[in-house]
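# Let's see this in three dimensions:
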Amino acid sequence: MVGSIELVSDPRINVDAFRALVAQKAGETYSGEKIKASVAALQATRRFTKVDVDVRPEAAGLHVIFVLEPAFYVGILQFPGATRVFTYTRLLQVVNLPDEDPYEKTRIPQAETALLNFLRTNGFFQATVGTETQLDEENQLANITFNVQLNKRARIGRVEVQGPPQQEAARLVRSMRSLRATVTGAALKPGKSYTQERLKSATGRLQKYLAGQRRLASRVRMNPPQYHAETNRADVSFNVEEGPIVDIRTAGARLSVFPFLGGRRQKKLIPIYDEGAFDRDLVEEGRRNLVNFFQEKGYFDAKVKTVVQHQPDKISLLYQIDKGKRHRVREISFRGNQNLPEDKLLTHIEIRKHHLLSRGRYSEKFLRKSVTDIEALYRDAGYENVKVDPQVVDHEPDIDVTFQIVEG
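This is a model prediction of the structure:
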């Protein structure tokens, strides 16, 4: 479906007079025949040396651009007044006017709006933007200057948390004013500068506080700020859905002989803690991490099952671990490697043979990584169609790993 149609030419030419010649209409299904007919009709006017068509997929449908030569193209973009605070690269991303794109007048107001919105989300609610375009006749370029007046950055006004009971909401607000919040740059107090970094850190601080209460399925969303021009302050509020308490346990094997280290490892291996969220993908990622952890310790047959129980105000998650017997990596071999020697391949894999002080190094994660690295090594050498098939044979308590290589 065609979402929009634009005619682009020399900015001094009124292209509206030629729109009636375009057979393809917005809101209709894209038609190659109608596009050809439109190009032929535009060329028949003899006003343009060439007519090109540029089709771009967008959310609203296909954006069809008829480029009527001689046209102008986006040249140098400048942002005086803004680059002292923001990087030039970031400003280019915001206005989204790639160099050498056909210059379209209609895109300038859109770029101005995007830039103003960006500045306001970063605390410059009083910022103004004025645009000037200079045409470089010799090179057919349109050089665009966005004159930015930032004015004073706003400061934080009132801070509120909506959703939980009043007492809990007050505790959440205090968590963003704590010493830890100050040290980590997450302090959200009236009078502090309004910056995206501070707001993101404060949101993360709320998530960590809730995680510390075992509210690992919580959701935190910042509401649009309420700006007060007379004081140049913006009130900030968060909508918090606390969610049920999440109880996570491991059974069947210890992560450490020291309980406090085991707890720290559990939080490191199970991403639900860091993400402050609960879903099937995170549960599965935690399972894989536990399997890899025990395999790296020599328990190559380690298996982990998950049991999830849902209650109205609680989620119980159990990781049942069966680490099996300890193994060692006896042999690592390669077959089919006609053009790369074994000693070079060995330096590009994560798996290691046993030696006097080690049972070797093996896990499903390391096996996958080794396959990827071998294939990358071959492709760098010009073998684009290489295939590597790993084979693991368990001889209890030893395992042999063979990489079957088809160089292609």
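
# rest of the way, CA atoms for contacts and neighbours
Will do.

# Do I have it right that Asp235 meets Ile156?
Yes: Asp235 lies in contact with Ile156 (C-alpha atoms under 8 Å); the separation is 6.2 Å.

# Which residue of the two possesses the greater neighbour count?
Ile156 (22 against 18; other C-alpha atoms under 10 Å).

# all strands of the stretch 51-200 of the chain, in order?
Using DSSP state E, counting those that start in this stretch, the strands assigned to the stretch 51-200 of the chain run over residues 61-69, 73-78, 128-136, 141-149, 155-162.

# nope, the stretch 201-350 of the chain is what I was after
Listed in chain order, the strands of the stretch 201-350 of the chain (DSSP E, counting those that start in this stretch) span 219-222, 226-228, 233-241, 245-251, 303-311, 314-322, 328-335.

# Deepest-packed of the ones you listed, please.
Neighbour counts (mean count of other C-alpha atoms under 10 Å) averaged over each of the strands of the stretch 201-350 of the chain peak at strand 233-241, with a mean of 20.

# Would you reformat the strands of the stretch 201-350 of the chain as CSV and include distance to Pro98?
Output for the strands of the stretch 201-350 of the chain, formatted as CSV (distance: least, C-alpha to C-alpha, whole Å):
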stretch, distance to Pro98
strand 219-222, 31
strand 226-228, 33
strand 233-241, 33
strand 245-251, 47
strand 303-311, 49
strand 314-322, 49
strand 328-335, 48
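
# closest to Leu115 out of the ones you listed?
Leu115 lies closest to strand 226-228 among the strands of the stretch 201-350 of the chain, at 18.0 Å (C-alpha to C-alpha).

# Met366: how many residues sit nearby?
Let me fix one detail, which is that residue 366 is Phe and not Met. Phe366 has 18 nearby residues by other C-alpha under 10 Å.

# Could you check how far the spatially closest residue to it that is not a sequence neighbour is from Arg215?
Among residues not flanking Phe366 along the chain, Glu350 sits closest, at 5.4 Å (C-alpha to C-alpha, 6 or more residues apart in numbering). Noted for Glu350: a distance of 37 Å to Arg215, by C-alpha to C-alpha, to the nearest Å.

# Can you show me the helices along the stretch 51-200 of the chain?
88-95, 107-121, 166-175, 179-183, 196-212 (DSSP state H, counting those that start in this stretch).

# now swap in the stretch 251-400 of the chain and tell me
259-269, 272-275, 280-296, 342-346, 364-380.

# Please spell out which residues along the fourth one are buried.
Meaning helix 342-346. 345-346 (16 or more other C-alpha atoms under 10 Å).

# Kindly report the same for stretch 350-361.
Those would be 350-354, 359-361, for stretch 350-361 by 16+ other C-alpha under 10 Å.

# Quick check: the farthest pair among these?
The distance between the two most remote of these (C-alpha to C-alpha) is 14.1 Å, for Glu350 and Arg359.

# let's see this one next to it:
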Amino acid sequence: MRLSGVTIWKFMIPLLWVSTGAVSAAVADFEGKPIGVVAFEPKQQPLGAEELAGLVPFKKNDPLRLADIREAIGRLYATGRYADIVVDAGLQDGRVSVRFVTKGNWFVGNVAINSVPAPPTGGQLENAAGLVLGTPFSPEAVARATEGIQAVLRANGYFNAVIREHVAYQARTQQVDVRFEIDPGRRARFSEPVITGETKRPARQLVRETKWKGWFGWRPITESRAQGGVERILESYRRDGFLMARASWNGIDPATGRPALEVNAGPEVRIEATGAKVSQGRLRRLIPVFEEQTVDRDLLVEGAADLTEYFQGRGYFDAKVDFTSETAGDGRLKIVYAVDRGERQKLVALLLGGNRYFDLATLRERMLVTPASFQVRRGRFSPGLLARDLETIADLYRSNGFRDVKVTSRVERDYRGRRGDIAVHVQIEEGPQWFVTTTALEGVSLEHVEALRSMLQSGPGQPFSEANVAADRDNILAYYFNRGYPDASFEWGYRAAA
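This next block holds a predicted model:
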């Protein structure tokens, strides 16, 4: 079956115009009079004379048009080199003198930061400053850069660092060179920390876990050492079942001048499985609360799904897993996963029929359901995997023009009289294949038609599918967005051929 005029695109491409800048009232008074002089102030402009002439849509002896003035302002702003543009005009000997008074933008030039005893490294200080070559410059950006550098220095024990900024403006290049002079002072050392929060452990045990104190006393403060201590505290809690423990390094306590730690143990969490043997190591790998270090219903549901998939992968295709949770009087949280494995089975046959357009190898390579083999001893099967495979096959046909395809399945238990063996039958009704006969583009200017047609997947003679149209939509909108049309839109429709 073929379609006629199946795809019709309509593009809403807005005209772009800029209304920034200022035009003096005198310019409007001289509308239509011949232009005598076009000048720029100051004489040293960020753009060359030839480039400026190309951006201004009028020249000497042309009649003055207010629309041309506004277009010139828009083009100049679009270069990104100007912060302000004012256009003034005066009349001399019957001709108009047009004067562009401009103020250029400033951009970040060379950024220099003197090194300090690492850490932090020079790269870390540059990243903390956040000043990127060629980006717009402002005094506020320098202030933010100083704050960022100071924060990195404090995190690494330089609490009394002094930073001086030196700024040099380069008018010729419109760049601003910035130099940060750092006097870091002495790096501080850890000391007995101030620990707040509900720790459920003695402070000396937590301090021992941090390893901030060595054989020869307290170690120098670095960010990695501070965070490493926090991670070791958390790991010690997790080993004892406190999965929701939280700990943070809060720098130096201003009241005491000592390191500040906040630690909250949270409830003790116990997770176990009933109905089937599952080791604690396996539970830790399968239940995501161990990795996420928090307990909520979504993660527990995900854990039940992962346990179900684990048993299905071992031949218990009908396995079901549920869970319960309860909080004891002492605050302990107990989570029990109840496993019903069902009968152990083996997928011995995967039978596909009705396919003519695609061969069996093409279909089978896209399926997750797999019959038993040397590599997969009992096969891979579950109702969820089968449903996913049916939809994958249907999508494959639909993307190739089979809009009316139907894919169904049947599971045969005790296949050929052998208990525990199952076979999966997949039946495909392909239906007719639809093709594109003509493609029409609407709302597209002539200079874009050839480029757009060359990228179409829904061209004449191609299979017709919504997937191809969606790809065409993305490609065409990207084409317009990259050419300065952010509000371009896409609509399509089709009709069947007579």
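
# quick one: TM-score?
The TM-score (TM-score structural alignment, normalised by the length of the first structure) is 0.64; 337 aligned residues with a C-alpha RMSD of 4.9 Å.

# Just the endpoints, please. Distance across stretch 91-101 of the first structure?
This stretch, stretch 91-101 of the first structure, spans 17 Å end to end (C-alpha to C-alpha).

# Give me the distance between that stretch and the centre of its chain.
20 Å (C-alpha atoms, centre = their mean, to the nearest Å).

# between the helices of the stretch 251-400 of the first structure, which one is nearest to Leu115 of the first structure?
helix 272-275 (30.9 Å).

# and the closest one, what does it pack onto?
On a contact count with 3 or more C-alpha pairs under 8 Å, 6 or more residues apart in numbering; DSSP states H and E, helix 272-275 of the first structure meets helix 259-269, helix 280-296.

# mind listing what the aligned partner of Gly123 of the first structure in the second structure touches?
Alignment note (TM-score structural alignment): Gly123 of the first structure maps to Gly157 of the second structure. For Gly157 of the second structure, the contact set (C-alpha atoms under 8 Å, 6 or more residues apart in numbering) comprises 187-189, 220-223.

# do the same with Met222 of the first structure
Contact analysis of Met222 of the first structure by C-alpha under 8 Å, 6+ apart lists 203, 236-239.

# one more time with 6 Å
Contacts for Met222 of the first structure (C-alpha atoms under 6 Å, 6 or more residues apart in numbering) come out as Phe238.

# What of Ala372 of the second structure?
347-348, 378-379.

# rerun at 7 Å
By C-alpha atoms under 7 Å, 6 or more residues apart in numbering, the residues touching Ala372 of the second structure are 346-348, 378-379.

# That one maps to what in the first structure?
In the first structure, Ala372 of the second structure lands on His354 (TM-score structural alignment).

# His327 of the first structure versus that match, what's the distance?
In terms of C-alpha to C-alpha, His354 of the first structure sits 10 Å off from His327 of the first structure.

# Next, count neighbours for the aligned partner of Asp101 of the first structure in the second structure.
Mapped onto the second structure by TM-score structural alignment, Asp101 of the first structure lines up with Thr135. Neighbour count of Thr135 of the second structure, defined by other C-alpha under 10 Å: 12.

# mind checking how far Thr135 of the second structure is from Asn110 of the second structure?
11 Å.

# Need the winner for burial among the helices and strands packed on helix 272-275 of the first structure.
Neighbour counts (mean count of other C-alpha under 10 Å) averaged over each of those peak at helix 280-296, with a mean of 19.

# Could you tell me where that helix falls in the second structure?
Aligned using TM-score structural alignment, helix 280-296 of the first structure spans residues 297-313 in the second structure.

# ditto for stretch 314-321 of the first structure
Per TM-score structural alignment, the counterpart of stretch 314-321 of the first structure in the second structure is residues 332-339.

# Residues in contact with that stretch: which ones?
With contacts defined as C-alpha under 7 Å, 6+ apart, stretch 332-339 of the second structure is touched by 267-276, 320-327.

# at 10 Å what do you get?
241-242, 266-278, 283, 295, 300, 303-304, 307-308, 311, 319-328 (C-alpha atoms under 10 Å, 6 or more residues apart in numbering).

# now do stretch 69-85 of the second structure
16-23, 27-28, 41, 45-47, 52-58, 66, 68, 86-87, 98, 100-107, 136, 174.

# Quick check: strands, which of those residues are part of them?
Those of the contacts of stretch 69-85 of the second structure mapping onto strands are 22-23, 41, 86-87, 98, 100-104, 107, per DSSP state E.

# Return the residue of the first structure aligned against Val178 of the second structure.
Using TM-score structural alignment, the equivalent of Val178 of the second structure in the first structure is Ile144.

# thinking its match is in contact with Phe72, fair?
No: assessed by C-alpha atoms under 10 Å, Ile144 of the first structure is found out of contact with Phe72, at 11.9 Å.

# Mind listing the shared neighbours of the two?
What both Ile144 of the first structure and Phe72 touch, as defined by C-alpha under 10 Å, 6+ apart, is the set 103, 135.

# Which one's more surrounded, those two?
Phe72 (25 against 20).

# Which residues are in contact with the more buried one?
Shown in contact with Phe72 of the first structure (C-alpha under 10 Å, 6+ apart): 8-11, 100-104, 135-137, 139-143.

# Pull the number of nearby residues for the nearest residue to Val23 of the second structure once chain neighbours are set aside.
Distance criterion C-alpha to C-alpha, 6+ apart; nearest residue to Val23 of the second structure, sequence neighbours excluded, is Val87 at 5.0 Å. Neighbour count of Val87 of the second structure, defined by other C-alpha under 10 Å: 22.

# same check, this time on Ala67 of the second structure
11.

# which position in the first structure aligns with it?
With TM-score structural alignment as the criterion, Ala67 of the second structure has no equivalent in the first structure.

# Ala129 is in contact with Val108 of the second structure, correct?
No: between Val108 of the second structure and Ala129 no contact is recorded; they are 11.9 Å apart, counting by C-alpha under 10 Å.

# what's near enough to touch the residue nearest to Val23 of the second structure?
21-27, 39-40, 69-70, 72-73, 98-102.

# In ChimeraX, how would I select just the buried ones from those?
Listed next is the ChimeraX selection for buried residues among the contacts of Val87 of the second structure, using 16+ other C-alpha under 10 Å:
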select :21,22,23,27,69,70,72,73,98,99,100,101,102
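
# which one of the contacts of Gly157 of the second structure sits closest to Gly123 of the second structure?
Taking those together and measuring to Gly123 of the second structure by C-alpha to C-alpha, the closest member is Glu223, at 14.9 Å.
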